[in-house]
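1. sequence plus the predicted model coming up.
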Amino acid sequence: MARAMEPGALAPDFVLPGGRWDGETFTTGSYRLGDRRGHPLILAFYPQDNSAVCTRQMCSYSSGLEQFTDLGADVWAISPQGLDAHEEFARGNDLRMPLLADTERTVAKLFGVTAPGIGIRRSVFLIGPDGRVRWQHIALIGLTWQPVERLTAELSRTQA
């Protein structure tokens, strides 16, 4: 496993295919980290669509989206599944944030969150408007996740 991105490091720019469910349509496109410069962004890496823990985590973040957008942040969720799996996951769970497909685990490797046997570690990175990692959490086992309240508190703290 590569070394994880530490707070203060400049987040590597990347482009991934992704899609967003709006309640009626799953719209696909390219998501480039550099396009978010000037705005905070939460990157949530998760191992697998439709697994029990990942579903609870992504549903939590989706239902808390307004709390993030009130602070000027978007949430992008990244996993190794393709867009078809992401669309099924989003439709089935009414997930409203973009789900990005890192099928080759290229971005997960850049952020240092790949792991043998499990693929991607459940991880969250708060990227500041300047493109630097402001905060990160990488789960060792991956059965728990950082709740919306913790992420919004960290987001608020880094904007102070």
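-> Looks like it arrived, so ask away.

2. going forward, measure contacts and count neighbours with C-alpha atoms only.
-> Noted.

3. could you check how far residue 153 is from residue 68?
-> According to CA to CA, to the nearest Å, residue 153 stands 10 Å off from residue 68.

4. second structure for comparison follows:
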Amino acid sequence: MAVSIGDALPSFSLEDQDGIMRSSMGRDKRPLVLFFYPKDDTPGCTAEACGFRDSFARFQELGAEVWGVSGDDNVSHRRFAERYNLPFPLLSDRGNALRQLMGVPKTLGLIPGRVTYIADADGVVRHIFSNLLDGPAHVAEAEQVLSRFTAA
């Protein structure tokens, strides 16, 4: 069953590109931008990740953490993060267990979907954005939503 707006983030722990375990339960009490992307080093995913990189200072100003997730392994994530100077964790979801738990759909039954979840400081999902073809739109959408959090 897919995670919906108003649901709590499911409990998960995944390793990032540096071998650090990241847990939905052990994170800071800050909003979380959790973006699922299909694959490291592909054009759309690179544009999306670099968009989050370029706006990272703004996300920090808004008090949010940013975590990327794909099925790639830590080595691939480390190369991707180093090549593009990505300042946030990239979680390795080998076997796509978290992707399935969250209900991130596949496109055409084959391509892992591109979905961004925004959870508030209490871990409640407040916004979900899905758009496979426009990775940079995920950055703009997340920034808009988080700006409304801080304005409220």
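-> Structure's in. What do you need? Treat the numbers as computed from the prediction; the structure is a model and nothing was measured.

5. rewinding a little: neighbour count: residue 153 and residue 68 of structure 1, which is higher?
-> In terms of neighbours (other CA atoms under 10 Å), residue 68 is the more surrounded of residue 153 of structure 1 and residue 68; the figures are 22 against 11.

6. may I have the secondary structure class of the more buried one?
-> Here residue 68 of structure 1 is helix, with the state taken from DSSP: H, G, I helix; E, B strand; the rest coil.

7. list the contacts of residue 75 of structure 1.
-> Residues counted as contacts of residue 75 of structure 1 (CA atoms under 8 Å, 6 or more residues apart in numbering) are 41-44, 61, 65, 68, 97-98.

8. go on, residue 3 of structure 2?
-> 9, 101-103 are the contacts of residue 3 of structure 2 under CA under 8 Å, 6+ apart.

9. check residue 71 of structure 1 too.
-> Applying CA under 8 Å, 6+ apart to residue 71 of structure 1 gives the contacts 152, 155-156.

10. go on, residue 55 of structure 2?
-> Residues in contact with residue 55 of structure 2, defined by CA under 8 Å, 6+ apart, are residue 139.

11. how about residue 53 of structure 1?
-> For residue 53 of structure 1, the contacting residues are 143-144, taking CA under 8 Å, 6+ apart as the criterion.

12. for structure 2, which helix is longest?
-> Ranked by residue count under DSSP state H, the longest helix found in structure 2 is helix 135-151.
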